[in-house]
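S.K.: Provide a 3D model corresponding to the input given below.
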Amino acid sequence: MSTREVSADEDPIIEGVEDLVAPMIAGEKPPERWRIGTEHEKLVFRQADHRAPAYDEPGGIRDLLLGLREFGWEPVEENGTVIAMRGADGTVSLEPAGQLELSGAPLENLHQTCAETGRHLAQVKAVGERLGVGFLGLGMWPDKTRDALPVMPKGRYAIMLRHMPRVGSMGLDMMLRTCTIQVNLDYASEADMALKFRTGLALQPLATALFANSPFTEGRPNGFLSYRSHIWSDTDPHRTGMLPFVFEEGFGYDRYARYMLDVPMYFVFRDGQYIDAAGQSFRDFLKGELPALPGERPRASDWIDHLSTAFPEVRLKSFLEMRGADGGPWSRICALPAFWVGLLYDSQALAAAWDLVKDWTMEERETLRNAVPRLALDAAIPGGGSLLDLAREVLPIARAGLTARARLNASGDNETGFLDPLEEIVSSGKVPAQRLLDKYAGEWDTDVSRAYKYSF
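M.R.: Below is the predicted model of the structure:
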């Protein structure tokens, strides 16, 4: 989640629709300037007792963040509290219950992406070893109740934690108990954005299935393979889901902006403080009638903030965010951008991927999305067959797309090797969660705490 430091008092006031679509237009780039931004979260635990450390306890989350200074990272503060670290590899920030996130730098190729991930994991493990903490690559805490988890001192989280129970039964689980991997990608034009958005939304259930990695809740199997994905089904219906309008003729920047105007607000950031505007209307803000700030109209930075508060399966800001995957270990952190870059950054691959899903109805897309959290690759797809069958068609397209990109490392290897973990999943027919369940029933002897041995 984005990190704000100061109010942008000199930002221009938003005057009309052209200002609302301006960030999206500004995101347009020619293909040679397309970049890859990868974000991944990790669960942080005490090695001694697997407890989730608090922010300010000795050796806790604050000390973990500040420990990164030895690698050149600099603190980012909110009202004197360190909430992130900024460096050449992007930003390391804390999620609501202390999950640690790297929002990576925009990079040219997947070799750089995986090297960045490796540097980050090596650095946090080095600091963590001194502090007695480890890092778990799962989509959800396997054993923690909500009450067992700390809350980080970040202004926007306090507002969200108050608001979530008003709009859904699992929003607090989303904030406190889950981890994800996501990929941020560029587009060349409004038409290119629309095609990538549609293809990404239609295939997001496949990504969710391949990366399904959250089968436990509070120490027991929960009946799902991606419980993290299921949580989004009752988090907040106003800001989640498959966005049917994206598949309608004429979809573009204006339509997405109008959708965002109907997403209720969370906050406004002024003078270093988050002002609670939860449930209020950005449309009223445009008219100077926001109850939280009567008489004041929004600035450009307020709209940028608001764009970050919707959580659909694919999100548009000045780039597209692919948001469907559970957290996981190093190899799968590299595999997710490989999957999407292969499909979306080569024109022939993009056309082939869209051709596989373009005839699905919205009802069929929703049915598939709702089936995947439980069934993963066994979920039925429109027209017959399963997601596993679709994966056998999609992964070769992604591989061909990466081959066509011809981004080579110093050894002359292209980017296709980063798909190998997904190829293995498809070959075996077992997603990560199913392997964890096999361990639970076998060598773990139904002891979920054994999962901590599989930390980064």
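
S.K.: Going by C-alpha atoms from here, please, whenever you check contacts or count neighbours.
M.R.: Will do.

S.K.: Same question for stretch 181-198: list its buried residues.
M.R.: By 16 or more other C-alpha atoms under 10 Å, the buried positions in stretch 181-198 come out as 181-190, 192-198.

S.K.: cool, and stretch 383-392?
M.R.: 386, 387, 388, 389, 390, 391.

S.K.: Now, the residues you listed that are in helices?
M.R.: 387, 388, 389, 390, 391 (DSSP state H).

S.K.: And the helices in the stretch 151-300 of the chain?
M.R.: Taking DSSP state H, counting those that start in this stretch, the helices of the stretch 151-300 of the chain run over residues 155-167, 171-177, 190-210, 227-231, 253-261, 282-286, 300-307.

S.K.: Turn these into CSV, including distance to residue 378.
M.R.: Converted to CSV, these look like this (distance: least, C-alpha to C-alpha, whole Å):
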stretch, distance to residue 378
helix 155-167, 31
helix 171-177, 25
helix 190-210, 9
helix 227-231, 16
helix 253-261, 32
helix 282-286, 41
helix 300-307, 34
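
S.K.: Those helices: which one's closest to residue 145?
M.R.: With C-alpha to C-alpha as the criterion, residue 145 lies closest to helix 171-177 of those, at 8.2 Å.

S.K.: ok, residues contacting that closest one?
M.R.: Residues outside helix 171-177 that contact it (C-alpha atoms under 8 Å, 6 or more residues apart in numbering) are 95-97, 140-141, 144, 146, 149, 151, 161, 164-165, 228, 231-232, 234-236.

S.K.: Please pick the buried ones from these.
M.R.: 95-97, 140-141, 144, 146, 149, 151, 161, 164, 228, 231-232, 235-236.

S.K.: Does residue 434 lie in a helix or a strand, and which?
M.R.: helix 432-441 (DSSP states H and E).

S.K.: Okay, residue 141 and residue 452: tell me how far apart.
M.R.: Taking C-alpha to C-alpha, to the nearest Å as the measure, residue 141 falls 10 Å from residue 452.

S.K.: I meant residue 187, not that one.
M.R.: 39 Å.

S.K.: now residue 34
M.R.: To residue 452, residue 34 is 37 Å away according to C-alpha to C-alpha.

S.K.: cool, and residue 355?
M.R.: In terms of C-alpha to C-alpha, residue 355 sits 42 Å off from residue 452.

S.K.: These two - which one has more neighbours?
M.R.: Just comparing residue 355 and residue 452: by other C-alpha atoms under 10 Å the higher neighbour count belongs to residue 452, 16 against 11.

S.K.: show me what contacts the residue lying closest to that one once chain neighbours are set aside?
M.R.: Leaving aside its chain neighbours, residue 452 sits nearest to residue 136 (6.7 Å; criterion: C-alpha to C-alpha, 6 or more residues apart in numbering). Going by C-alpha under 8 Å, 6+ apart, residue 136 touches 42, 43, 44, 45, 328, 329, 452, 454, 455, 456.

S.K.: One more, please, to line up against the first structure:
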Amino acid sequence: MSTRTVSDQDDPFIENPGQLAAPMIKGEKPRERWRIGTEHEKFVYRVSDHRAPSYDEPGGIHDLLMALTRFGWEPVLEGGKVIALSGSDGTISLEPAGQLELSGAPLENLHQTCAETGRHLKQVKEVGAELGLGFLGLGMWPDKRRDELPVMPKGRYGIMLDHMPRVGNLGLDMMLRTCTIQTNLDYGSEADMVQKFRVSLALQPLATALFASSPFTEGKPNGYFSYRSHIWTDTDPARTGMLPFVFDEGFGYERYVDYMLDVPMYFVFRDGRYINAAGQSFRDFMKGELPALPGELPRLSDWNDHLSTAFPEVRLKSFLEMRGADGGPWNRICALPALWVGLLYDQGALDAAWDIVKNWTIEEQQALRDAVPREGLCAPAPGGGTIRDLAGPVLDIAAAGLAARGEVNSMGDNEVGFLEPLRQIVKSGKSPADDLLDRYHGAWKGDFCPLYEELSF
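M.R.: Below you'll find the model as predicted:
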């Protein structure tokens, strides 16, 4: 989740609705300036007992952040506490229960993305070895209850943790017990944004099935391949879901602004602190009638904050965010951006992907989204067959798109190889969750100690 450090009091006030599309319009870039942003979260645990460390304990999350500064990372403070790090590779931040996230820098190609991921993992493993900490790449804590997990000292999290139970049953699980991989990509124009939004939204369940790695809850199989994805269906209906209006004729920036104005607020950031505005209306804020700040008008930074508090399957800010994948190991961190870059950054591939999904009805899209968390690769796809059957042709399109980009490394390899982990999943018919369940019922004999030994970074 986003990390705020300044109040941006020099930002212009928002005086008319026309200003609200400004962040999206500003995001338009010519093709040569399109970049790749990759975000990935991981669970932090104590090697000695697999417990999730608190922020303040010796060798805990604070000490982990401070130890990482040896690699050139600069501390980011909130209320006198280090809650993030900034550097040339982006931002290291904390999710609510101490999940460690790298929000990578905007990069030109996937070779750079995977190198960035490798640098980060090498750094955290070096520090973790000194502090007795390990790092796990899965979609959900396999064996932790909510009450066993710490809460990080970030103001927005306190507001969200208080608000979540009012609007859904699983929002606290989303905050405390899940990890994801996310890809952020650019667009060239409003029309380009619309086509990319539609393709990525329709195919988001495919990514969920390929990356599913959350089949356990509190030490037992939960009946899902991606319980993390299921959690989003009962978190907060006002700010989650498939956004069927994206497929309406005339969809564009203004329609997304209307959607965001209907999303209830969480907070306003002022003078280094978060002011609770949970459930209040940004429309009222624009009229100077926000109960949390009566008489005050919002600034553009307030709107940018608000844009970060909706959690649909694909999110629009000044770029598009693909949000459907569970957390996973190094090679899948590189594979997710490979999938979406291949599909969205070459026009021929984008058109081919659109041809696959353009006749899907809204009902078929929602049925697919609903089925995938529990059925995984076996979920029925629109038009017949399963998600696994669909995945092969989609990966072929992505591979063609990556090949057309012609981005090669020093060895002369293009970006297509980053799709190989996904190819293997489709070939075997087994998602990461299938593999986890096989090990649980087989070699592990229901014991999670081997999971920590075998699946840590």
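
S.K.: quick revisit: compare the helices of the stretch 151-300 of the first structure and give me the one nearest residue 10 of the first structure.
M.R.: Nearest to residue 10 of the first structure, of the helices of the stretch 151-300 of the first structure and by C-alpha to C-alpha, is helix 300-307 at 9.5 Å.

S.K.: and the helix or strand just after that closest one, how far from the second structure on average?
M.R.: Using DSSP H and E, the helix or strand that follows helix 300-307 of the first structure in sequence is strand 311-312. Compared with the second structure after fitting, strand 311-312 of the first structure has a mean deviation of 0.1 Å; criterion: mean C-alpha distance after the TM-score superposition for the first structure.

S.K.: Show me what strand 311-312 of the first structure packs onto, helices and strands only.
M.R.: For strand 311-312 of the first structure, the contact count by 3 or more C-alpha pairs under 8 Å, 6 or more residues apart in numbering; DSSP states H and E identifies strand 240-241 as packing neighbours.

S.K.: So what touches the strand it packs on?
M.R.: 232, 233, 310, 311, 312, 313.

S.K.: one more time with 6 Å, if that's ok
M.R.: 311, 312, 313 (C-alpha atoms under 6 Å, 6 or more residues apart in numbering).

S.K.: Might you report the residue contacts of the residue nearest the centre of the second structure?
M.R.: The second structure has residue 182 as the residue nearest its centroid, 3.8 Å off, counting by C-alpha atoms, centre = their mean. Taking C-alpha under 6 Å, 6+ apart, we find residue 182 of the second structure in contact with 38, 39, 322, 323.

S.K.: 7 Å instead?
M.R.: 38, 39, 40, 321, 322, 323, 325 (C-alpha atoms under 7 Å, 6 or more residues apart in numbering).

S.K.: Inside helices: which ones of those?
M.R.: Per DSSP H, the contacts of residue 182 of the second structure never map to helices.

S.K.: Out of these, list just those in strands.
M.R.: 38, 39, 40, 321, 322, 323, 325 (DSSP state E).

S.K.: The residue lying farthest from the centre of the first structure: what's it in contact with?
M.R.: In terms of distance from the mean C-alpha position of the first structure, residue 295 ranks first, at 35.0 Å (C-alpha atoms, centre = their mean). Contacts for residue 295 of the first structure (C-alpha under 7 Å, 6+ apart) come out as 288, 289.

S.K.: Can you tell me what it aligns to in the second structure?
M.R.: Taking TM-score structural alignment, the alignment pairs residue 295 of the first structure with residue 295 from the second structure.

S.K.: For its match, give its distance to residue 287 of the second structure.
M.R.: Distance from residue 295 of the second structure to residue 287 of the second structure, by C-alpha to C-alpha: 8 Å.

S.K.: Give me the contact list for stretch 411-429 of the first structure.
M.R.: Contacts for stretch 411-429 of the first structure (C-alpha under 7 Å, 6+ apart): 110-111, 210, 331-332, 334-335, 338-339, 388, 391-392, 399, 402-403, 406-408, 431.

S.K.: In the first structure, what residue corresponds to residue 362 of the second structure?
M.R.: Aligned partner of residue 362 of the second structure by TM-score structural alignment: residue 362.

S.K.: So its match versus residue 353 of the first structure, what's the distance?
M.R.: For residue 362 of the first structure relative to residue 353 of the first structure (C-alpha to C-alpha), the value is 17 Å.

S.K.: out of the two, which sits in the busier spot?
M.R.: residue 353 (23 against 16).

S.K.: Tell me which helix or strand the more buried one sits in.
M.R.: Going by DSSP H and E, residue 353 of the first structure is in helix 347-357.

S.K.: Following the chain past that helix, name the next helix or strand.
M.R.: helix 362-375.

S.K.: returning to that earlier point: so of the contacts of residue 136 of the first structure, which ones are in strands?
M.R.: Per DSSP E, the contacts of residue 136 of the first structure map to strands at 42, 43, 44, 45.

S.K.: hang on, the earlier thing: Serialize the contacts of residue 182 of the second structure to a markdown table and add fields for neighbour count.
M.R.: Putting those into a markdown table (neighbours: other C-alpha atoms under 10 Å) gives the following:
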| residue | neighbour count |
| --- | --- |
| 38 | 27 |
| 39 | 24 |
| 40 | 26 |
| 321 | 23 |
| 322 | 26 |
| 323 | 23 |
| 325 | 30 |
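
S.K.: Make CSV out of the buried residues of stretch 383-392 of the first structure and add distance to residue 76 of the first structure.
M.R.: Putting these into CSV (distance: C-alpha to C-alpha, whole Å) gives the following:
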residue, distance to residue 76 of the first structure
386, 46
387, 42
388, 43
389, 46
390, 44
391, 41
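
S.K.: Nearest to residue 117 of the first structure among these?
M.R.: residue 391 (25.4 Å).

S.K.: Relative to residue 207 of the first structure, how far out is that closest one?
M.R.: 9 Å.

S.K.: What's the match for residue 276 of the second structure in the first structure?
M.R.: Match for residue 276 of the second structure (TM-score structural alignment): residue 276.

S.K.: How many neighbouring residues does that match have?
M.R.: 22.

S.K.: Now do the contacts for the closest residue in space to it that isn't next to it in sequence.
M.R.: Nearest residue to residue 276 of the first structure, sequence neighbours excluded (C-alpha to C-alpha, 6+ apart): residue 267, at 4.8 Å. Residues in contact with residue 267 of the first structure (C-alpha under 7 Å, 6+ apart) are 274, 275, 276, 277, 278.

S.K.: Nearest to residue 303 of the first structure among those residues?
M.R.: Using C-alpha to C-alpha, residue 277 is the member of the contacts of residue 267 of the first structure that lies nearest residue 303 of the first structure, at 13.5 Å.
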